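S.K.: Could you work out the structure for the sequence below:
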Amino acid sequence: MKISRNDPYDSNLFIRGLGVLLTQMHSDLYEYTYFLTFKKSMKSYAKDFNDPYEQCIEDLGFFEKIEDPFVQNCLEAQIKLIYCKEQLILRFGIDEVEDLGDPFLVVQALRFRPYILVFKRSKSYKKLKLYYERSLSEFIESLYFYACALTAESYKIPLVLKRRFVLPDEESFRLLNHDDHTVELLTELIIGLKKDLNDLRLLTKK
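M.R.: Modelled structure (predicted):
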């Protein structure tokens, strides 16, 4: 199935696609957290922990103890995504596992899909930090476009909304539909992730 910005807008499908995308973003950040941890702070265990799913670490408390500001930054962003995803699941009664297994809904998640680095195991710690920054930046842009589409009730986002992305938060969000709870949820997430991105960029300059 192909998707187009000219497709008739379907709010239910759009929200379900957003749910799938948030799960994909969450998984991506989990992988960054995992590999950043085992490529530096716990490098001596890297051979035993080289697959984030086969040697899965579900307890986020494990990563909270890692004394690496980049790991902590990634963990903070991950926690924000988890909260947003959980709120979406509660509000719309989404079955996360079922939706992830539905090819039709997975395709819906491609509408404003950001860059996601698939193979992280082979990347160095230094390169992972750069890819993480890129991913976080594109996550923010993607989520903003979702908020715009929800506001416009169209997959074809008006330029007047798109162009506001580069403006400071208040101006950037001013034309969004704040009466829509999902738009508000995304706005809060974007603001939080922007802070994480700014903090990350300060870290990379040190």
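
S.K.: contacts, neighbours, all on C-alpha from now
M.R.: Will do.

S.K.: Quick one: list the elements packing against the longest helix along the chain.
M.R.: Taking DSSP state H as the criterion, the chain has its longest helix at helix 125-152. Packing partners of helix 125-152 (3 or more CA pairs under 8 Å, 6 or more residues apart in numbering; DSSP states H and E): helix 11-36, helix 159-162, helix 181-205.

S.K.: Now mean neighbour count too, for the ones you listed, in CSV please.
M.R.: Shown next, in CSV, are the helices and strands packed on helix 125-152 (neighbours: other CA atoms under 10 Å):
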stretch, mean neighbour count
helix 11-36, 22
helix 159-162, 13
helix 181-205, 17
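
S.K.: so which of these comes closest to residue 107?
M.R.: helix 11-36 (7.6 Å; CA to CA).

S.K.: Show me what the next helix-or-strand element following the closest one is packed against.
M.R.: On the C-terminal side of helix 11-36, the nearest following helix or strand under DSSP states H and E is helix 60-64. Here helix 60-64 touches helix 69-92, going by 3+ CA pairs under 8 Å, 6+ apart.

S.K.: Please point out which parts of the helix it packs on sit buried.
M.R.: 70-78, 80-82, 84-86, 88-89 (16 or more other CA atoms under 10 Å).

S.K.: Is it possible to get CSV of the helices and strands packed on helix 125-152 that adds distance to residue 135?
M.R.: Output for the helices and strands packed on helix 125-152, formatted as CSV (distance: least, CA to CA, whole Å):
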stretch, distance to residue 135
helix 11-36, 9
helix 159-162, 19
helix 181-205, 10
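
S.K.: compare with the first, here's sequence two:
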Amino acid sequence: MKLKLSIRIFWIFALLITTNSQAALVFLSASADMSSGLPLTTSLLPIGTSVTSNVSFDIGSGTIEASNFTNVTGTFSWVDSTFGAQVFNANNASISTTHSAGWFLLDFTGSGPTINGITADIFSIQFNIGTNPFTSPGSTTELYDLVINSSIDRMRVGASQGSWTHFGDLQSNVSGSVSAVPIPSALILLVSGLLGLFTIKIRKH
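M.R.: This is a model prediction of the structure:
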């Protein structure tokens, strides 16, 4: 009887701590065509080049100031007319810019290809929220909600050669989608499975 009671208490506690969290596993896909940029970026990605991104990451609970992204993985890919398929491998993400117009840039860094001495260093995706949550002293909106409830309206690339770094915009034919699996749901399923095993053992005894 005491064991059954402790299991019920454990279940209630687990349910409470998981449903209050906004952490999630996020899947993001986007594509856009190169539209403008400084010489290094347009040499790496000529105007009209289409870039496709498929990335995923864990997003922690908290506001946008925390910028809590982990387990970042994915690619930004395109086809170079001379050298063929090119891939930028993303392994880190952070928010670099927030704007009062209601958008923010999510930067992805990692390892990129080098073409004619020019290296892809960074790709960014701009999320448009539609309203301005960035009020002093900071946003009170969960980062999870900002990412999930916004649209993608621009990509950005940074390219370097020696000590020079140039940026360019991909604003033509932009499309994208964001989906998420809340981590609390996964934890609840795990807890449910464990409780099921405990229940079976109790009945056997």
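
S.K.: TM-score them against each other, please.
M.R.: The TM-score (TM-score structural alignment, normalised by the length of structure 2) is 0.24; 90 aligned residues with a CA RMSD of 5.7 Å.

S.K.: returning to that earlier point: nearest to residue 172 of structure 1, out of the helices and strands packed on helix 125-152 of structure 1?
M.R.: Nearest of those to residue 172 of structure 1, taken as CA to CA: helix 159-162 at 8.1 Å.

S.K.: measure residue 91 of structure 2 to residue 111 of structure 2 for me?
M.R.: 8 Å (CA to CA, to the nearest Å).

S.K.: Apologies, that question was intended for residue 72 of structure 2.
M.R.: From residue 72 of structure 2 over to residue 111 of structure 2 (counting by CA to CA), the distance is 13 Å.

S.K.: any idea which element the closest residue in space to residue 80 of structure 2 that isn't next to it in sequence lies in?
M.R.: Spatial nearest neighbour of residue 80 of structure 2, chain neighbours left out: residue 86 (6.8 Å); criterion: CA to CA, 6 or more residues apart in numbering. According to DSSP H and E, residue 86 of structure 2 maps onto strand 84-99.

S.K.: got the contact list for the residue nearest the centre of structure 2?
M.R.: Nearest residue to the geometric centre of structure 2 (CA atoms, centre = their mean): residue 57, 5.2 Å. Residue 57 of structure 2 makes contact with 25, 26, 27, 69, 70, 71, 72, 73 under the criterion CA atoms under 8 Å, 6 or more residues apart in numbering.

S.K.: can you state the direction angle for the helix or strand that contains it and strand 84-99?
M.R.: Using DSSP H and E, residue 57 of structure 2 sits in strand 50-59. Per axes from the mean of the first three to the mean of the last three CA atoms, to 10 degrees, the angle that strand 50-59 of structure 2 makes with strand 84-99 is 60 degrees.

S.K.: Now do strand 50-59 of structure 2: distance to the chain's middle.
M.R.: Taking the mean of its C-alpha atoms, strand 50-59 of structure 2 sits 7 Å from the chain's own mean (CA atoms, centre = their mean, to the nearest Å).

S.K.: And the next helix or strand past that strand?
M.R.: Scanning onward from strand 50-59 of structure 2 (DSSP H and E), the first element met is strand 69-80.

S.K.: So what angle separates the directions of the longest helix out of those in structure 2 and strand 50-59?
M.R.: For structure 2, the longest helix by residue count, based on DSSP H, is helix 183-204. If you take the same axes, to 10 degrees, helix 183-204 of structure 2 sits at 50 degrees to strand 50-59.

S.K.: Tell me the helices and strands packed up against helix 183-204 of structure 2.
M.R.: Helix 183-204 of structure 2 packs on helix 2-19, strand 24-33, going by 3+ CA pairs under 8 Å, 6+ apart.

S.K.: and the residue nearest to residue 80 of structure 2, how many residues sit next to it?
M.R.: Here the number of neighbours of residue 86 of structure 2 (other CA atoms under 10 Å) works out to 17.

S.K.: surely it meets residue 52?
M.R.: No: at 10.7 Å, residue 86 of structure 2 and residue 52 do not qualify as touching, with contact defined as CA atoms under 8 Å.

S.K.: what do the two both touch?
M.R.: Residues touching both residue 86 of structure 2 and residue 52 by CA under 8 Å, 6+ apart: 77, 78.

S.K.: Once you drop chain neighbours, what's closest to residue 123 of structure 2?
M.R.: Here the residue nearest residue 123 of structure 2, using CA to CA, 6+ apart, is residue 157, at 4.5 Å.
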